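Student: This is a predicted model, with the sequence first.
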Amino acid sequence: MTEEPHHPRPPWQMDWTAEARHTFDTMPTDGRQLVVAARAELITAVDPYYRGIDADAHLPHWISVRPLTSTSPGGEHIADLAGGRGWLIYTFIRRHAEPQIIVTDAFWA
């Protein structure tokens, strides 16, 4: 019997830069709750970049995901929260052994 190759699947790990984590920790409760809910969506998505037509159609109405720069669709992405009231900027690193999402910026107004 041959062993099938391991292909990592969600849930993904999520790590934060120190600055993004500090911003999250100092957000008001409503902002933190929305960020935690967005985190749950991102770490369980088959593709956290939600690529393709209507790939993010199943996301709740208060979150949208898009590339931060249209010229870099595989680079940083932004998860807009509550119509732009807040956001997470992140990169998905698809390493074979331990793929993970790295949050580099967080904001809540």
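Tutor: On my side now, so go ahead.
Student: When you work out contacts or count neighbours from here on, use the C-alpha atoms and nothing else.
Tutor: OK.
Student: Now do the buried residues in stretch 37-57.
Tutor: For stretch 37-57, the neighbour count (16 or more other CA atoms under 10 Å) marks Ala38, Arg39, Glu41, Leu42, Ile43, Ala45, Asp47, Pro48, Tyr49, Tyr50, Asp56 as buried.
Student: Could you confirm the third one falls within a helix?
Tutor: Yes. Under the criterion used here (DSSP: H, G, I helix; E, B strand; the rest coil), Glu41 sits inside a helix.
Student: putting a second one here so we can go through both:
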Amino acid sequence: MSGEPFMGPPWAVEWTERAARDRDALPPHVRALCLDVLVEVLTARNPYVNEFSEPLRSSDPKGDHSAHFDDGRGWFEFNFIRRETEPQIVVYELFWQ
């Protein structure tokens, strides 16, 4: 441990290859909606507690979550990796219909 306090928002974000490819394939206006919601998640004090995200399984509230955009037509699934240095959000799936 470095003795530095736990880092707060904005969190670092990583996209899996597949999620990044799906994000880049979105129409520009939809990509902007997705990134707006991602910014809300990234800047939340607790990335799991905000108006856009919900747990995928109620039995695992600190596990994988999804965040919805475009009036529920799209969502991305993510997990928050807690660690002392550089905690981050990993977006591993993105869907839009």
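Tutor: Received it, and whenever you're ready, just let me know what you need. This one's a predicted model, so the numbers in the text were calculated from it and none came from an experiment.
Student: May I have the TM-score of the superposed chains?
Tutor: The TM-score (TM-score structural alignment, normalised by the length of the second structure) is 0.91; 95 aligned residues with a CA RMSD of 1.3 Å.
Student: still on that earlier bit, in JSON lines: the buried residues of stretch 37-57 of the first structure, plus distance to Gly86 of the first structure.
Tutor: JSON lines is the format used below for the buried residues of stretch 37-57 of the first structure (distance: CA to CA, whole Å):
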{"residue": "Ala38", "distance to Gly86 of the first structure": "11"}
{"residue": "Arg39", "distance to Gly86 of the first structure": "13"}
{"residue": "Glu41", "distance to Gly86 of the first structure": "15"}
{"residue": "Leu42", "distance to Gly86 of the first structure": "15"}
{"residue": "Ile43", "distance to Gly86 of the first structure": "18"}
{"residue": "Ala45", "distance to Gly86 of the first structure": "20"}
{"residue": "Asp47", "distance to Gly86 of the first structure": "22"}
{"residue": "Pro48", "distance to Gly86 of the first structure": "18"}
{"residue": "Tyr49", "distance to Gly86 of the first structure": "18"}
{"residue": "Tyr50", "distance to Gly86 of the first structure": "19"}
{"residue": "Asp56", "distance to Gly86 of the first structure": "18"}
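Student: what helix or strand is the closest residue to Phe52 of the second structure other than its chain neighbours on?
Tutor: Leaving aside its chain neighbours, Phe52 of the second structure sits nearest to Ala67 (5.1 Å; criterion: CA to CA, 6 or more residues apart in numbering). Per DSSP states H and E: Ala67 of the second structure is located in strand 65-69.
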